[in-house]
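> Generate a structure from the sequence data that follows.
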Amino acid sequence: MGVDNKIDIKNIPVEVYKPDPDKKAKYNPRDRIYVRAVKGLHQTLRRNIGFVFMAAFMLLPWLQFNGQQAILLDIVEQRFYIFGLTLWPQDFTILAWIFVIAAFALFFVTTFYGRVWCGYLCPQTVWTFIFMWFEEKFQGTRNQRMKLDQEPWSFNKLWRKGLTHFSWLAFSVLTALIFVGYFTPVDQLFIQFFTFETSFWAAVSVWFFAFCTYGNAGWMREIMCTHICPYARFQSAMFDKDTFTVTYDAKRGENRGPRARKDTDYKAKGLGDCIDCNLCVHVCPTGIDIRNGLQYECINCGACIDACDDTMDKMGYAKGLISYTTEHSLEGKTTKVIRGKLVGYFMVLVAVCAAFAWTLVVRKPVVMDIVRDRGALFRETDEGLIENTYTLKVINKSQLEQTYRLSVEGLDDAQWIGEKELTVKGGETANLPISLSLDPVDAKRPVLEIEFVLQDSDEPDVRLTQGSKFFSAR
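From the prediction side, this is the model:
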């Protein structure tokens, strides 16, 4: 190889990073959002709706119906009690219909009015709103909280932070107890939990959900809405130019800039109605600037609308710089409230609701299963009769005690051996062993098709038949 073909080698110095042990590294996974409190129409509505649903969540497990907990989702016994309705595993299609209805109702509302579910009804939003209320009561306003976090640790900071987290934990435990109370008798749960007599799994469930509530509403907050919740990602597929969303009117607001309140000649200076006070950013629970356009992080809570309307009112300008409006409206076009996509979701929602109602109407409040004697198909009695043995399993799916009359069709000359009337408590299962005897002369075939009939003594319309077979010696 010649000298001219050699490749030049260049020495590259490598600098090795050595951490300084005297320097403390600062790690901040996110810039904390200090949400400013705001009053207004939308926040009043949001607070009242949250209060109603929170009260319903807290009180429903304590309601009694026919002497027992009105709503009890007993997973261990595989029975769901919902007032007068008892759902068994074979009734889970009803729960499936409920989930489908909820999904299409969400699609319909989102197409019409954006992400209002997130802003007004989502449990994550409601619980975060409550936790922020505790934070404000103990640590002060937005500016006071920011100042407190910048201060060195002192007794004042310690007791304020301590009471804040104590209230978060206490409310989280209360929330977890109520939630677990939907799946186990709530009155016993509260007594056993505070007397340390609760079962292992009940205690684990309470502390698990308490930890989740404390972490989600106290620490993660908007991270749940912007990064974890899948609804934030696919909601845009339901939006169109006629969807009402929280929107900033850039044509009216720009160019933004500060000015004196008495300055009536601001438009001649090239300024719009936005005074760039940034209150819309300060009150946003997800920390976005709505003036940058529609963003998937926006939960349509309307906090920025109330803050902006209050500022416009003080400045003497017309309200509505930020409002629930549509893209077509901002472009000066007519908003089409009734449109194909919205009508389609509505029609599917109506159809699903009708199917759900039909499922409830045709649902029988009682179930009967026939279990034959597995030891023998038949046996001959001392009288020379052919006898088949069955066990009738009757499930009372209502929450009231019922009495049923039992009979058989297809064996006119058969002798019924056993009880012909059965009383079953609400939500319970009863097994009734019976035998059918038949003269061999009356057995026309080796296998006879028969039907057991169950009829409610108090409600003649409740009648149930279940097919089975009678085996003879011939």
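
> going forward, measure contacts and count neighbours with C-alpha atoms only.
Noted.

> all strands for the stretch 151-300 of the chain, in order.
Ranges of strands within the stretch 151-300 of the chain are 245-248, based on DSSP state E, counting those that start in this stretch.

> again, but for the stretch 301-450 of the chain
Using DSSP E, counting those that start in this stretch, strands in the stretch 301-450 of the chain cover 322-325, 366-372, 379-380, 386-396, 402-409, 415-417, 421-424, 429-438, 447-456.

> mind checking which of those strands is nearest residue 37?
The closest of the strands of the stretch 301-450 of the chain to residue 37 is strand 322-325. By C-alpha to C-alpha, the value is 17.5 Å.

> Just the buried positions in that closest one, please.
Neighbour-count burial for strand 322-325 flags 322, 323, 324, 325 (criterion: 16 or more other C-alpha atoms under 10 Å).

> And stretch 423-442, by the same measure?
424-428, 431, 433-440.

> Could I get those residues in TSV, plus columns for distance to residue 239?
TSV is the format used below for the buried residues of stretch 423-442 (distance: C-alpha to C-alpha, whole Å):
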residue	distance to residue 239
424	52
425	51
426	47
427	45
428	48
431	55
433	61
434	62
435	65
436	66
437	69
438	70
439	74
440	74
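
> With respect to residue 252, which of the residues you listed is nearest?
residue 427 (63.4 Å).

> what sits against the closest one?
Contact analysis of residue 427 by C-alpha atoms under 8 Å, 6 or more residues apart in numbering lists 79, 86, 395, 396, 397, 398, 399, 400.

> Turn the residues you listed into CSV, columns for neighbour count and distance to residue 184.
What follows is the contacts of residue 427, written out as CSV (neighbours: other C-alpha atoms under 10 Å; distance: C-alpha to C-alpha, whole Å):
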residue, neighbour count, distance to residue 184
79, 18, 11
86, 21, 15
395, 20, 21
396, 24, 21
397, 28, 19
398, 20, 19
399, 22, 17
400, 15, 20
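
> Can you tell me which of the residues you listed lies closest to residue 131?
For the contacts of residue 427, the nearest to residue 131 is residue 79 (34.3 Å; C-alpha to C-alpha).

> from what I can see that closest one touches residue 90, true?
No: contact criterion C-alpha atoms under 8 Å: residue 79 and residue 90 do not qualify, at 10.1 Å.

> Any buried residues in stretch 129-140, and which?
129, 130, 131, 132, 134, 135, 136, 138, 139, 140.

> how about TSV for those, with distance to residue 192 added?
Shown next, in TSV, are the buried residues of stretch 129-140 (distance: C-alpha to C-alpha, whole Å):
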residue	distance to residue 192
129	30
130	27
131	27
132	31
134	28
135	31
136	33
138	31
139	34
140	37
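
> quick revisit: can you add distance to residue 365 and give the contacts of residue 427 back as JSON lines?
Formatted as JSON lines, the contacts of residue 427 follow (distance: C-alpha to C-alpha, whole Å):
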{"residue": "79", "distance to residue 365": "14"}
{"residue": "86", "distance to residue 365": "8"}
{"residue": "395", "distance to residue 365": "9"}
{"residue": "396", "distance to residue 365": "7"}
{"residue": "397", "distance to residue 365": "5"}
{"residue": "398", "distance to residue 365": "6"}
{"residue": "399", "distance to residue 365": "9"}
{"residue": "400", "distance to residue 365": "10"}
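
> To compare with the earlier structure, here is another sequence to fold:
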Amino acid sequence: MNDQIPVKNVSPVKVHKPKKVDESKRYNSRSRIYVRAVKGPLESFRRFFGFFFIALFAAVPWIQYDGHQAVLLNIVDQRFTIFSLTLWPQDLTLLAYIFIVSAFALFFVTTFAGRVWCGFMCPQTTWTYIYTWFEEKCEGNRNKRIKLDERPMDVDKFLRKTAKHSAWIAVALLTSLTFVGYFTPVGSLFINFFTFDVGFWAGFSVIFFTVCTYANAGWMREIMCTHICPYARFQSAMFDKDTFTVSYDPNRGEQRGPRSRKLDHGELADKGLGDCIDCNLCVQVCPTGIDIRNGLQYECINCGACVDACNGVMEKMNYPKGLISFTSEHELAGGTTRILRPKLIGYFVVLLVMTGLLLADIVTRVPLEVDIIRDRNSLYRENNNGDIENVYTLKVLNKSQSTHTYTIKVEGFPEYEYIGEQVVTVAGGELYSLPISVATDPQNLSERVTEIYFHVSTTEADGSIVEVSEPSKFLYR
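Okay, here's the model as predicted:
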């Protein structure tokens, strides 16, 4: 108890007051990123990939199949037509399977090769590239665009800016019309829109998505990737040390610094230099404006533009390529990449299982839906013949795209009287409501509630029989 607590003299901490903020600059917009054009095998592949999916996106709504639009997602009528397949709200499991398969495909690809979806297939990236291409054609290369923006407004600058924004709006409008064409007949949409005869919701949708495309690809660009898109935030959960990502090799590149092209590659170590000449081309070509030499960053979309730019510089300097490359953390540390690993195999197995369930659901799907609704005004009634009668509404949904004739039967009684149509014809994709009554002798009813079945069947063109049995209740007393 007599031990004293040692006391240490501590010099007082000096508190630094924050500097006053210039209120006029508080809401300044971001520093604009001027992306430099780059050429190389990865860029060529990315362009081909982007153009392929753009062409597919633009062509699909115009494809005709069996006299109708091949792909039409009609939200108003709650009917999705995909070639010979027609989906209804009752087919929600198919939509769930499609989303699950897409999610695990994304997880699998990301675990293996990083954010290649963002760099090579994402619509935001592709449309941003298109907008950047128009920007270069109207305003010039990166340096010219910087000087043009620093210059006061004149006739030349006004004309260049007008041409650029006109091209952007035209691309946004065509994109929006094509997109809305997936949800309404595309042929009449184009005609009605340009003749000002389009409906309110279709017209509103076209204008809304035009503004969104123009704002996203023209103005927001990398903000969508770095601040809005959630995928950039949870990507790290799928990465491991064997994931292929765009990476800079610091062991080979450092120390950075400029040097003469005449300097032999073998003499770099003597001068304390690495392979990186600090040209900053990898930063200038990056669509999100990051420096890949600072390590893996969530803003990186794995587009490979910096890889092509750096390889071009290495080729001019007669250095080996691959200072920046698609590689793994294990390879950067001098090890080898394990392609087959538990997480990747797990994603692949789940992807195969869910794809199999999706295909099985499509193959075993019955193109007929039957729903039975009992009359709620009366439980039962006794007709003039002394029989007990129940009233129903039978709804027959033809989920195919061709007209079918259906035969209706009732099972559950040894004898019964069917009052109503027993043979109905329903057009493809139509819902037919049929009021019917079923009557039977009270002696056939041993219980207050008897389970009966409405059996609906039809014969396909190939001779196969499609049939559905739907249970219902027959009430008495």
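
> and which of the buried residues of stretch 423-442 of structure 1 is nearest to residue 342 of structure 1?
Using C-alpha to C-alpha, these come closest to residue 342 of structure 1 at residue 427, 41.2 Å.

> any idea what that closest one aligns with in structure 2?
Structural correspondence for residue 427 of structure 1 with respect to structure 2 (TM-score structural alignment): residue 429.

> do the same with residue 403 of structure 1
Counting by TM-score structural alignment, the partner of residue 403 of structure 1 is residue 405.

> Report the contact partners of that match.
423, 424, 425, 426, 458, 459.

> ok, now residue 30 of structure 2?
Contacts of residue 30 of structure 2 by C-alpha under 8 Å, 6+ apart: none found.

> burial count for residue 62 of structure 1?
Applying other C-alpha atoms under 10 Å, we find 19 other residues in the vicinity of residue 62 of structure 1.

> ditto for residue 241 of structure 1
By the criterion of other C-alpha under 10 Å, residue 241 of structure 1 has 16 neighbours.

> Could you list which of the contacts of residue 427 of structure 1 belong to helices?
With helices taken from DSSP state H, there is no overlap with the contacts of residue 427 of structure 1.

> for those, which one is nearest residue 364 of structure 1?
Nearest to residue 364 of structure 1 among the contacts of residue 427 of structure 1 is residue 397, at 8.1 Å by C-alpha to C-alpha.

> Redo the strands of the stretch 301-450 of structure 1 as JSON lines? Include distance to residue 473 of structure 1.
Conversion of these to JSON lines gives the following (distance: least, C-alpha to C-alpha, whole Å):
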{"stretch": "strand 322-325", "distance to residue 473 of structure 1": "80"}
{"stretch": "strand 366-372", "distance to residue 473 of structure 1": "17"}
{"stretch": "strand 379-380", "distance to residue 473 of structure 1": "8"}
{"stretch": "strand 386-396", "distance to residue 473 of structure 1": "7"}
{"stretch": "strand 402-409", "distance to residue 473 of structure 1": "20"}
{"stretch": "strand 415-417", "distance to residue 473 of structure 1": "17"}
{"stretch": "strand 421-424", "distance to residue 473 of structure 1": "29"}
{"stretch": "strand 429-438", "distance to residue 473 of structure 1": "10"}
{"stretch": "strand 447-456", "distance to residue 473 of structure 1": "9"}
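
> which stretch among these comes nearest residue 257 of structure 1?
Here strand 322-325 is closest among the strands of the stretch 301-450 of structure 1 (C-alpha to C-alpha), at 16.0 Å.

> mean distance, the closest one to its aligned residues in structure 2?
Here the mean offset of strand 322-325 of structure 1 against structure 2 after fitting is 0.5 Å, by mean C-alpha distance after the TM-score superposition for structure 1.

> Please tell me which residues of structure 2 that strand aligns onto.
With TM-score structural alignment as the criterion, strand 322-325 of structure 1 aligns to 324-327.

> chain center to stretch 271-280 of structure 1: distance?
Stretch 271-280 of structure 1 sits 37 Å away from the centroid of its parent chain (C-alpha atoms, centre = their mean, to the nearest Å).

> Same check on stretch 434-450 of structure 2?
Worked out by C-alpha atoms, centre = their mean, stretch 434-450 of structure 2 lies 52 Å from the chain centre.

> about what we covered before: give me the subset of the buried residues of stretch 129-140 of structure 1 that lies in strands.
Nothing among these maps onto strands, per DSSP state E.

> nearest to residue 200 of structure 1, of the residues you listed?
For the buried residues of stretch 129-140 of structure 1, the nearest to residue 200 of structure 1 is residue 131 (28.6 Å; C-alpha to C-alpha).

> Which residues are in contact with that closest one?
Neighbouring residues of residue 131 of structure 1 by C-alpha under 8 Å, 6+ apart: 168, 217, 218.

> pretty sure residue 60 of structure 1 is touching residue 71, no?
Yes: contact criterion C-alpha under 8 Å: residue 60 of structure 1 and residue 71 qualify, at 7.0 Å.

> Please say which of the two ends up with more neighbours.
Neighbours per residue (other C-alpha under 10 Å) separate residue 60 of structure 1 from residue 71, with residue 71 holding more: 24 against 16.

> isn't that one right up against residue 83?
Yes: between residue 71 of structure 1 and residue 83 there is a contact at 6.0 Å, judged by C-alpha under 8 Å.

> Which neighbours do the two have in common?
With C-alpha under 8 Å, 6+ apart, residue 71 of structure 1 and residue 83 have no common neighbours.

> Just give me the neighbour total for the aligned partner of residue 396 of structure 2 in structure 1.
Using TM-score structural alignment as the criterion, residue 396 of structure 2 maps onto residue 394 of structure 1. Other residues near residue 394 of structure 1 come to 21 when the count uses other C-alpha under 10 Å.

> ok, residue 394 of structure 1 - contacts?
By C-alpha under 8 Å, 6+ apart, residue 394 of structure 1 lies in contact with 366, 367, 368, 369, 424, 429, 430, 431, 432.

> Ok, residue 255 of structure 1 next?
Going by C-alpha under 8 Å, 6+ apart, residue 255 of structure 1 touches 270, 271, 272, 273, 274.

> Same check on residue 425 of structure 1?
396, 399, 400, 401, 402.

> what's around residue 65 of structure 2, how many residues?
Neighbour tally, residue 65 of structure 2, other C-alpha under 10 Å: 12.
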